[in-house]
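> got a structure for you, letters missing:
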């Protein structure tokens, strides 16, 4: 926020087939439960349970994604979980590119006074 250098989290789910952001989580924190709700929302939005497609989710190695709860969720939902090797953001190029554009076009061009103002702009 303005002059305070506070930050918030943005976790986005991109469909690499059509390059669209399916859904996202934004907040002052980003827990495993936040991620699980976001993935569930994406699955519902894309009606994944009605399809026979083999789903793959690729993530970095953040604590939310290496948790036992996330592993169990992927197992239960028959989602293949790919984790990129540390320090290789190019392996997650689609979402890294999106977040880079968001940084340049939104975050760097605005000075937000409140979290709500930032959330609204994002």
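Nice, thanks for sending it over. Because the structure is a prediction, the values reported are computed rather than measured.
> could you use CA atoms for every contact and neighbour count after this?
Noted.
> mind listing what's buried in the strand or helix carrying residue 117?
Here residue 117, judged by DSSP states H and E, is contained in helix 115-121. For helix 115-121, the neighbour count (16 or more other Cα atoms under 10 Å) marks residue 118 as buried.
> show me what it is packed against.
Where contact means 3 or more Cα pairs under 8 Å, 6 or more residues apart in numbering; DSSP states H and E, helix 115-121 is not packed against any helix or strand.
> quick one: it to chain centroid distance?
Its chain's average C-alpha position is 17 Å from that of helix 115-121, according to Cα atoms, centre = their mean, to the nearest Å.
> alongside the first one, take a look at this:
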């Protein structure tokens, strides 16, 4: 799995779970979004077309609306 160094992606619990699942990880260099162009592009489009247009009142509502967006 290739990802940036965001706190949600370097958390001890996630790192441990990925190891248990035999999933190898690669973190891009800090300040180098071009090293993960597909992921960064997806995140930008998701934010622009879905997340920034909505006000979510619960995690369930956010999940439903992002599932519909896909």
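Received the coordinates, thanks. All values reported here derive from a predicted model rather than from experimental measurement.
> now residue 8 of the second structure: closest residue in space, sequence neighbours ignored.
residue 14 (7.9 Å; Cα to Cα, 6 or more residues apart in numbering).
> what residues in the second structure pair up with stretch 92-100 of the first structure?
Stretch 92-100 of the first structure corresponds to residues 36-44 of the second structure when matched by TM-score structural alignment.
> so what touches that stretch?
Stretch 36-44 of the second structure is contacted by residues 2-4, 28, 33-34 when judged by Cα atoms under 8 Å, 6 or more residues apart in numbering.
> of those, closest to residue 49 of the second structure?
When those are compared for distance to residue 49 of the second structure (Cα to Cα), residue 33 wins out at 19.9 Å.
> quick check: closest non-adjacent residue to the closest one.
Nearest residue to residue 33 of the second structure, sequence neighbours excluded (Cα to Cα, 6+ apart): residue 40, at 6.6 Å.
> in a strand, the one you found, correct?
No - assigned with DSSP: H, G, I helix; E, B strand; the rest coil, residue 40 of the second structure falls outside any strand and is helix.
> and residue 56 of the first structure, how many neighbours?
Neighbourhood size, residue 56 of the first structure [other Cα atoms under 10 Å]: 12.
> that one contacts residue 77, correct?
No - at 10.7 Å, residue 56 of the first structure does not count as touching residue 77 under the criterion of Cα atoms under 8 Å.
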